[in-house]
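J.: Kindly generate the corresponding structure for this input.
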Amino acid sequence: MLPAVGRPRYVRVNTLLSSIEDVIEIFQAEGWQLDVTPDSYQAFLQSVSNLSEDHFLQDLHMKELLIFPKRTEFFYHHLYQNGSILLQNKVRDSVDWEINQSVLMRKSSLLPVHLLDPCPNSVVLDMCAAPGMKTTHIAAKMKNKGTIYAVEKNPSRYETLCELVEKSGASFVKTIRNDVLMVDSSNCPNVEYILLDPTCSGSGIVDRVSMYPEEKCSLERLQGLASFQVILLEHALSKFPNVKRLVYSTCSLNVEENEEVVEKALSYTKANPSNPQFRLASNLLKGSWVSRGSTHYQHGAHTLYARPETDLTNGFFIAVFDRIEDNPQKYENKILKHTNKVDLEMTKWSVGGLGRLMCNSTFWLSKESYKKLAHS
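T.: Predicted structure coming up:
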């Protein structure tokens, strides 16, 4: 029996290497008892809150997600060691930190991929891919059939991404070390689905807030983050003419990074009718989710939050953009063509001024992207 070591632990079965049924059988053979997953969300949350020491259950929304009692350790379990189950620490993206601390994936970080829902043989772009947990989840959803472009600019985070992709068995992922603002349909063609989970304040990450109270987000930093998030979202909505669905997500509870970014991006698309047009998907997780965006914003009710106090996971925000059917007009000639050079000259955007996007860290942008943000 694994030792129980606060909140429920979420483990994703890597269906690229093992089946959900096989993993459940292994845990049952070790003495774990699988509880019945209730049909209603409130009853489900109650079951999660009341998990006893030797019981686990499947998630209500994602069957590949298993839920265990407080702080159960998995690092030395053979299923983790062989890649059959995947764990993640959302507080730090370093592989060493993740392995040494063995902190598990939060359910909220899986919901964006669940709502993106790409089918096999699709073409998907993961715009801010490191450390790769969402990239590998997408690969599992697509059953290793199709194409995933996984983009990361920071060299060390790019290495982390490549390591996790290899370990997971995601054989059809094309990793790209580049500034994502230099990526468009010329070097990532035929993209149908986009996941954008950009750098954010992390205000929804419970462990980070409690462990690093000095990292409280200043107004200056928040404005810098939001400005760059808008630029990224506008880029995603305008530079990929075949996109059908885009999911924008953050691990933030700040409206400046969430509802306000969504409103600005939708206004941008409407003001540029030659670009693809989008609407927000409604009724996300209808009947089985409580927390929604603020009705003070035009489209707030169509967005979704995960809140630690109600959903038993880290705080998260999700907006799903669906393409509005348009005429067969080609957008390709309106998209700037960029060469797909991986080793672009980079400007290291250090902490300070507009660059204070992350506390105690650095953010990498090409000179072109820096100019875009500086003039936004």
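
J.: make it CA atoms for all contacts and neighbour counts henceforth
T.: Fine.

J.: Residues contacting stretch 298-315, please?
T.: In this structure, residues lying in contact with stretch 298-315 by C-alpha atoms under 8 Å, 6 or more residues apart in numbering are 7-8, 45, 49, 106-108, 203-206, 251-253, 259, 263, 280-284, 291-295, 316-320.

J.: What about those, which are in helices?
T.: Under the assignment DSSP state H, those contribute 45, 49, 206, 259, 263 to helices.

J.: Second input sequence below; structure requested for side-by-side comparison:
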Amino acid sequence: MPLPDLFIERFRAIYPDDADTLLETFERPRRVSFRINPLKTDTDTALKQLDEEGLEPEPVAWYPYAFSVEAKMRDTLTHSRLFDRGDIYIQSLSSMLAPLILGPRPGETVLDLTAAPGGKSLMMAAMMQNEGWLSVVEPGKDRFFRLKANLERGGATIAHHYMADGRGVGNKCPAMFDRVLLDAPCSTEAKFKTYAPQTYAFWSERKIKEMAKLQYRLMESAIKSLKPGGKLLYATCSFAPEENEAVVDKALHKHPEIHVEPIEIPIENIHPGVTQWKKKRFNLNLSKAVRILPTESMDGFFLCLLKKV
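T.: You can find the predicted model right below:
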């Protein structure tokens, strides 16, 4: 079953030069990526145990804890002893980039505003070497307890869990955090699969607009919660400019204290943020944002690093 015609039309408008090649990536399963958790084990030990379970992971060049296996090995990976113990965490490579760009350090106060299921929170706890304070927020009951269980199994002792609406955090915790991660709820366009119609069954431009309203309110909360001099990373797994550059552009207009920071990542499948969509022109600094292009091993992703000056 083909992807929605309107989605394809919009996608071609965003990526006019590469659309055909990029659209092909929606037709086949991607490799399964995972991260070895240094809070629980070391790389050599983990790789030896994975080998004993019949897995032959391939290393990811830009992050020493990241590996991938063929899509058909997902079940073997999820039923491995390492997965059960929290020694590894299955996570998309694009998602791993978010904590690396935000760069939390030991001793800092960090907020993950929409944290479930917890992969990025757990990764940040490891980067912080379990030193400091990590607030993780999730409003949905089922997702909250899944988040809590993942972080506890993964050994994130600095994580403090809050079942709360992220839109209210900024007013409750003004200027409290050194770094804030907002991987916002979105229309999940990057997870569409032509062979799985359920992945795009409820997609529409109306949903994009609804998501954009929620994303902006979360952005406002994130900005309020950030200390002067602090950094905020905004991310989505959507291609829609309304959910990405437009949300940040609106925040830049309202908050002159927020500046866009350049992002440097060691991968080639990237595209700069767009500065115009249809008749709407955005702040030119949004070209510093990064759009991860989908490949056989990576999902599409949007990343924008902001600093409160």
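
J.: for the second structure, what's the longest strand?
T.: In the second structure, taking DSSP state E as the definition, the longest strand is strand 226-236.

J.: Identify each buried residue in that one, please.
T.: Neighbour-count burial for strand 226-236 of the second structure, counted by 16 or more other C-alpha atoms under 10 Å, picks out 226, 227, 228, 230, 231, 232, 233, 234, 235, 236.

J.: repeat for stretch 18-30 of the first structure
T.: By 16+ other C-alpha under 10 Å, the buried positions in stretch 18-30 of the first structure come out as 20, 23, 24, 27.

J.: rewinding a little: the longest strand of the second structure against the first structure, how far on average?
T.: Once fitted to the first structure, strand 226-236 of the second structure is off its aligned match by 1.8 Å on average (mean C-alpha distance after the TM-score superposition for the first structure).

J.: And that strand, how far out from the chain middle?
T.: When distances are taken as C-alpha atoms, centre = their mean, to the nearest Å, strand 226-236 of the second structure is centred 14 Å away from the chain's centroid.

J.: cool, and stretch 177-187 of the second structure?
T.: Here the centre of stretch 177-187 of the second structure is set off from its chain's centre by 8 Å, with C-alpha atoms, centre = their mean.

J.: which residue numbers in the first structure go with that stretch?
T.: Counting by TM-score structural alignment, stretch 177-187 of the second structure falls onto residues 191-201 of the first structure.

J.: How about residues contacting the longest strand of the second structure?
T.: Contacts of strand 226-236 of the second structure from elsewhere in the structure, counted by C-alpha under 8 Å, 6+ apart, are 98, 101-102, 174-186, 188, 219, 222-223, 243-244, 301-309.

J.: Buried ones among the contacts of stretch 298-315 of the first structure?
T.: Using 16+ other C-alpha under 10 Å as the burial test, the contacts of stretch 298-315 of the first structure include 8, 45, 106-108, 203-206, 251-253, 259, 280-282, 284, 292-294, 316-320 as buried.

J.: Most widely separated two among the buried residues of strand 226-236 of the second structure?
T.: For these, the farthest-apart pair by C-alpha to C-alpha is 228 and 236; their separation is 24.1 Å.

J.: Now residue 270 of the second structure. Nearest residue, chain neighbours left out?
T.: Closest residue in space to residue 270 of the second structure, ignoring its immediate chain neighbours: residue 292 at 4.7 Å, by C-alpha to C-alpha, 6 or more residues apart in numbering.

J.: what does the one you found align to in the first structure?
T.: Taking TM-score structural alignment for the superposition, residue 292 of the second structure sits opposite residue 306 in the first structure.

J.: and that match, how many neighbours?
T.: Residue 306 of the first structure is surrounded by 27 other residues when neighbours are defined as other C-alpha atoms under 10 Å.

J.: Thanks a lot, see you next time.
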